[in-house]
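Visitor: Quick one, what's the 3D model for this:
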Amino acid sequence: MAKRNLDSKATRTNVCLEQSAIRRQDPDGLGKDDEGGGPDRISDLPDAVLGEIISLLPTKEGARTRILASRWRNLWRSAPLNLDCYELTTTWGELAGVVSRILSSHQGPGRCFRIPCGFLPYEAATVDSWLQSPAIDNLQELRFSYPMLHNQSPLPLLPESFLRFSTTLRVATIEHCHLLDSIVQGLQFPQLRQLTLSIVRISECSVPHVIAGCPALECLMIRDCFGFRRLGINSISLRSVGVHAECYRDELNFGELIIENAPCLEKLLHLGCTGDLHVSVIFAPKLETMRCCSNPTTKTSFGSMVIQGLRIDGLTTVVRTIKFLSVDMDKFCLDTIINLMRCFPCLEKLYIQSYLSGPKNLWLSKHKNFINGHDIRLKKIMFKLYRGTRSQVSFVTFFVLNARVLESMILEIEHKNDNEEFLAEHRRKLQLENRASRGARFQFTTDKCVRNVWDINDARVLDLADPFACLC
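Guide: Down below sits the predicted model:
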């Protein structure tokens, strides 16, 4: 489940528990504060339900439910354990003892365990003992998180005790670790749905075993991994793939992703690279969501059609399945977007982020044939970051006046421009009164509306219906 959804559930749960505590103190609802009135129905729920509520809370908040009432005193020890070491406000020196005490006192089962990866190389035996604890039997989510700098070597080895969760693990995040061939070759995780590998060293011969050993895998994130050059995807279960490639000196760097056979793949997010990364799509008939970046050393190919950076080479093939596209541009360039719309003629949602204004973006006569001969199907457009330059005004106006089925457009603006004078001026400049789609809604916002590359850093984001939008 996405972190944002979990945070929302945890917030609602905290409110309910606070009200439960009030009602325990005033069970007849006779106090002066009407908001705390009524019986405490939460505490009347079965233990199993209350345990699920507790497991949705952050680690410290879950433990604090013991003070609500005698009814809650022992529930945390038997509730599914959600143990995030980063939520324990303690020093590194105290962390081992705190985590060990929690695990020794908890009766299980385990749901989620997040271990600081920087702790692993210095306390490998302690981490191994944690992973052997009965308190996390039947663990569903395991995260070795927050990697150290990649130039700190050697990478710590992934503990073999990780494999004891092979029959129950559904979500795994492995960061800044070395996956030995001896571990990967025997890897079998039949229930694993989401896998994130970040700054992981793994050999060329072991990479295929990762996919083959996870037959139910749906979301795969490969970030800045090395030790192999090529990854071929043959999976009937994968629905989402995200890749980012970092170039490491004196290492064999990840540089080629081939989608050979992925009949269920829906999302393919090219998150960028510092070297060269070539993505080839051979068979992905359900692919509808993509992210492209402007790095000229990156390539994405569909048969004979090649997108180099954001430049189109060989437009002999169009891909009609693509409906959602996120574009990371150096400059706002309308010509580039129009060429991408030629490649993907069925686009419905477009997310654009650029920090430079770019060319003049004159289009009235230049793209007359495209306007007359192309059916623009865009329904939703998000721009980050709109400053109102002449280039940006011309860019946005193209869609205002020509996207006939547009339903909404969101423009992220700077806080200094969040005033009636700026908004009124740009409603006029963008000719919103003359919009081609009379039902379209236009919104200026100072809130972040499009996720950048570093926000899409985990396989759980890939599982979102919309991995690009921060605003609904």
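Visitor: Please make it C-alpha for all contacts and neighbour counts, starting now.
Guide: Will do.
Visitor: Report whether residue 296 is found in a strand, as I expect.
Guide: No. Residue 296 is assigned coil when assessed by DSSP: H, G, I helix; E, B strand; the rest coil, not a strand.
Visitor: give the contact list for it.
Guide: 308-310 (Cα atoms under 8 Å, 6 or more residues apart in numbering).
Visitor: for residue 339, same thing?
Guide: residue 312.
Visitor: Now find how far off-centre the one helix or strand it maps to is within its chain.
Guide: Element membership for residue 339 (DSSP states H and E) is helix 334-343. Chain-centre distance of helix 334-343: 26 Å, with Cα atoms, centre = their mean, to the nearest Å.
Visitor: Any buried residues in the helix or strand where residue 427 lies, and which?
Guide: Using DSSP H and E, residue 427 sits in helix 420-429. Buried residues in helix 420-429, defined by neighbour count with 16 or more other Cα atoms under 10 Å: 423, 426.
Visitor: what sits up against that helix?
Guide: With Cα under 8 Å, 6+ apart, helix 420-429 has contacts from 388, 393, 417, 444.
Visitor: Quick check: next helix or strand after that helix?
Guide: Remark: after helix 420-429, the chain's next helix or strand is strand 441-445, criterion DSSP H and E.
Visitor: Now do the helix or strand just after that next one: which elements does it pack against?
Guide: Next helix or strand after strand 441-445 toward the C-terminus (DSSP H and E): helix 459-462. Under the contact definition 3 or more Cα pairs under 8 Å, 6 or more residues apart in numbering; DSSP states H and E, helix 459-462 sits against strand 194-201, strand 219-223, strand 240-245.
Visitor: how big is the angle separating the longest one from strand 240-245?
Guide: Right, the one you point to is strand 194-201. If you take axes from the mean of the first three to the mean of the last three Cα atoms, to 10 degrees, strand 194-201 sits at 20 degrees to strand 240-245.
Visitor: ok, back up a step: for residue 137, which of the helices and strands packed on helix 459-462 is the nearest?
Guide: Minimum separation from residue 137 across the helices and strands packed on helix 459-462 (Cα to Cα) falls at strand 194-201, 19.2 Å.
Visitor: which residues sit against that closest one?
Guide: Against strand 194-201 from outside (Cα under 8 Å, 6+ apart): 147, 150, 155, 170-179, 217-227, 458-460.
Visitor: Name the next helix or strand following that strand along the chain.
Guide: Sequence-wise, the next helix or strand downstream of strand 194-201 (DSSP H and E) is helix 207-212.
Visitor: centre of the chain versus that following helix, how much separation?
Guide: Taking Cα atoms, centre = their mean, one finds helix 207-212 lying 22 Å from the centre of the chain it belongs to.
Visitor: Alongside the first, I'd like the structure of this one:
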Amino acid sequence: MKRTPLKLNKKGQEYMGAELSRQTLSPLYSNELSPGIRTREGLLGNHGDRISMLPDDVLVLILSSLSLKEATATSILSSRWKNLWNLTPKLDLDLDWTAILNKRRNYDMNNMNNLSCEYVRWVDRLLTTLPKSSTTNLVRFRVLFELTSFFTVYIDDWVSYAVSRKVEHLELILDACLPREYYSFPYKKGNFPENLRWLKKLSLHCVNVSGETVEFLLRKCRLLEQLSLSQCGKGLSSLEIVRTSPVFKCLEISQCYSLNSVVVRESKVVCIKYAGVGEPRCRFKLVDVPLFSQLWIQAEAYTRLSYIINITDIINMFDDVLPQLHMLKIYTKSKISLYDNLHKMMPNLKELVVVVGSDYGDKYSLVPIIRWFSVAPCLQRFVLEAPHQEKIKEEKKVSRAPKVFSIDCLLNGSDLEVWDINRRNEVQRAYSHIKEVKFVGYRGVYNHIQMISLLAHQGSALEKIIVDTRSFELHENMPWDRISRNQNEDEIIARKRAKSELKHVTSGINVSIL
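Guide: Model prediction:
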């Protein structure tokens, strides 16, 4: 297929040249180093250029641990470093277009289309500087931008380049708005390059791919360990995964609205991750999956709206294999209530992880989660993750002490959830097996301290509590991915609060504050 010249959408503008708009892309991809390492002396100190004396393999290994922006920036250090970044085995082509649009203060469609053209030009130019073949495999090739089927010829070329270098992790996160504009995955039955056999991880988001193509790829790519499908268009209506290779361990399905049936049979799969959507609800059938032991789900909390799939509905979709689970991870964006019940016993469940949404305010009780302990009599580890909730504001008066909640209020609060938990014998018994509790994203607000207080007071076997104040957020389109946030000031305040507040409720328990 012939490439279509890329025009800017603004009237009167000319075709874009090979050079990128430096003004547009400089926020993320300029060749500027941080102040401390802008020169060789800044990087190496006063002891000479010892790093440059290392073998190429070692230097490339160092560069592979950096982002693409950081790796390319090293090219200005000296002639020795100029082309080393070309040899890095990872290409993460992630351009934060939201930051650029924020800088331009303009979100109109023309601006976004122009930016897509510039991104395509940038990737094309970048790939022309890289070796067409290499003695080492391309470990990771990741495209993350809002691209539609209009750019099919270009994206096909990029994927072909990655496959020619025996790519191991291929990720196409394209963020197109409308399903009819989705890019279509190029490889299927009748078009399968030999080098694709090296693939170990495949992630497709806003990419058209059919169930038949997925099944074909699983048969051919015998090294594939993980498959991730997200918003994959109308072509993916059913999926049958049978007799996968022994190394295939993880299947991820997120917001595939047309998918109504998934069958996994005679497979060594260990983990399934499923982000539920509304009607029609997908039906899962798992047969002869002896190693299946981890289930991750994302769903809304209970609602009276029948078209919203909730936690209980999704858990029930896996009813036949729940007794096999060793680890269950639940993501929810909305307030958990007493109507969000787990009914099926999970006698082998050792770890329960719950991730609440970033809008889960400090007034929303976390206590209903404790009721889920009753279906897991052997539960040993409980993890609660709370993506950045409310920004902590440091007290203006240094002498003012942080608010301390009374133990009676925390353990016997007036809310219905606490009363219900305290009266249920089966829940009280479930506490007795938990040995470790971890709280990620702790901010010292009421629902955080109340949850830890209840667990510390009732957990007779509890040995350790880990409080992690480091902030993070979840990727909007790939819910299983965590993005670290740089909020050192908030984290320092949270650590101070944790030390002050938890000493009143965790006596005799080993508490680690990160």
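Visitor: Now do the helix or strand that the helix holding residue 339 of the first structure is followed by against helix 334-343, angle only.
Guide: Helices and strands here follow DSSP H and E; after helix 334-343 of the first structure, the next one along the chain is strand 349-353. If you take the same axes, to 10 degrees, strand 349-353 of the first structure sits at 150 degrees to helix 334-343.
Visitor: Give me the helices and strands touching strand 349-353 of the first structure, please.
Guide: strand 324-328, strand 380-384.
Visitor: now these as CSV including distance to residue 411 of the first structure?
Guide: Output for these, formatted as CSV (distance: least, Cα to Cα, whole Å):
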stretch, distance to residue 411 of the first structure
strand 324-328, 15
strand 380-384, 5
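Visitor: quick one, which of those is packed in tightest?
Guide: Stretch with highest mean neighbour count among those: strand 324-328 (a mean of 23; mean count of other Cα atoms under 10 Å).
Visitor: What's the match for residue 423 of the second structure in the first structure?
Guide: Using TM-score structural alignment, the equivalent of residue 423 of the second structure in the first structure is residue 366.
Visitor: a helix runs through that match, doesn't it?
Guide: No. Under three-state DSSP, residue 366 of the first structure sits outside any helix and is assigned coil.
Visitor: so residue 389 of the second structure touches residue 356, yeah?
Guide: No. Using Cα atoms under 8 Å, residue 389 of the second structure is not in contact with residue 356; the gap is 9.7 Å.
Visitor: coming back round to it: can you redo the helices and strands packed on helix 459-462 of the first structure as a markdown table with distance to residue 213 of the first structure?
Guide: Shown next, in a markdown table, are those (distance: least, Cα to Cα, whole Å):
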| stretch | distance to residue 213 of the first structure |
| --- | --- |
| strand 194-201 | 12 |
| strand 219-223 | 13 |
| strand 240-245 | 17 |
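Visitor: Residue 185 of the first structure is nearest to which of those strands?
Guide: Among these, strand 194-201 comes nearest to residue 185 of the first structure, with 14.5 Å by Cα to Cα.
Visitor: Comparing that closest one with the second structure, how large is the average distance?
Guide: Compared with the second structure after the fit, strand 194-201 of the first structure shows a mean deviation of 1.4 Å (mean Cα distance after the TM-score superposition for the first structure).
Visitor: Give me the range in the second structure that that strand lines up against.
Guide: The aligned range for strand 194-201 of the first structure is 226-233, by TM-score structural alignment.
Visitor: coming back round to it: what's the angle between the helix holding residue 427 of the first structure and strand 441-445?
Guide: Interaxial angle, helix 420-429 of the first structure versus strand 441-445 (the same axes, to 10 degrees): 140 degrees.
Visitor: for the stretch 1-150 of the second structure, what spans make up the strands?
Guide: Taking DSSP state E, counting those that start in this stretch, the strands of the stretch 1-150 of the second structure run over residues 90-94, 140-144.
Visitor: could you dump these to TSV with mean neighbour count and distance to residue 264 of the second structure?
Guide: Shown next, in TSV, are these (neighbours: other Cα atoms under 10 Å; distance: least, Cα to Cα, whole Å):
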stretch	mean neighbour count	distance to residue 264 of the second structure
strand 90-94	18	31
strand 140-144	19	27
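Visitor: Tell me which of those strands sits nearest to residue 36 of the second structure.
Guide: Nearest of the strands of the stretch 1-150 of the second structure to residue 36 of the second structure, taken as Cα to Cα: strand 90-94 at 24.8 Å.
Visitor: how distant is that closest one from the center of its chain?
Guide: That offset, for strand 90-94 of the second structure, works out to 16 Å (Cα atoms, centre = their mean).
Visitor: In the second structure, what range does stretch 42-52 of the first structure match?
Guide: Residues 51-61 of the second structure are the counterpart of stretch 42-52 of the first structure, counting by TM-score structural alignment.
Visitor: Flag every buried residue along the matching stretch.
Guide: Neighbour-count burial for stretch 51-61 of the second structure [16+ other Cα under 10 Å]: 52, 59-60.
Visitor: Next: stretch 62-71 of the first structure.
Guide: Quick answer for stretch 62-71 of the first structure (16+ other Cα under 10 Å): 62-63, 65-66, 68.
Visitor: who's in contact with residue 243 of the first structure?
Guide: Neighbour list for residue 243 of the first structure: 221-223, 269-272 [criterion: Cα under 8 Å, 6+ apart].
Visitor: Tell me which stretches of the stretch 1-150 of the second structure form helices.
Guide: For the stretch 1-150 of the second structure, the helices defined by DSSP state H, counting those that start in this stretch cover 22-29, 40-44, 56-64, 68-73, 97-104, 109-128.
Visitor: Could you identify which of those is most buried?
Guide: Comparing those by mean neighbour count (mean count of other Cα under 10 Å), helix 68-73 ranks first with a mean of 20.
Visitor: Output the contacting helices and strands for that helix.
Guide: Against helix 68-73 of the second structure (3+ Cα pairs under 8 Å, 6+ apart) you get strand 90-94.
Visitor: coming back round to it: which pair in the contacts of residue 243 of the first structure spans the largest distance?
Guide: Pairwise distances across those (Cα to Cα) peak at 12.8 Å, for the pair 221 and 272.
Visitor: residues touching whichever residue in the first structure pairs up with residue 142 of the second structure, list them.
Guide: Mapped onto the first structure by TM-score structural alignment, residue 142 of the second structure lines up with residue 114. Residue 114 of the first structure makes contact with 83-86, 142-145, according to Cα under 8 Å, 6+ apart.
Visitor: Which of these are still contacts in the second structure?
Guide: Retained in the second structure by both residues aligned by TM-score structural alignment, their matches' Cα atoms under 8 Å are the following of the contacts of residue 114 of the first structure: 83-85, 142-145.
Visitor: Quick one: the residues you listed as TSV, columns for distance to residue 379 of the first structure too.
Guide: TSV is the format used below for those (distance: Cα to Cα, whole Å):
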residue	distance to residue 379 of the first structure
83	42
84	40
85	43
142	38
143	37
144	39
145	37
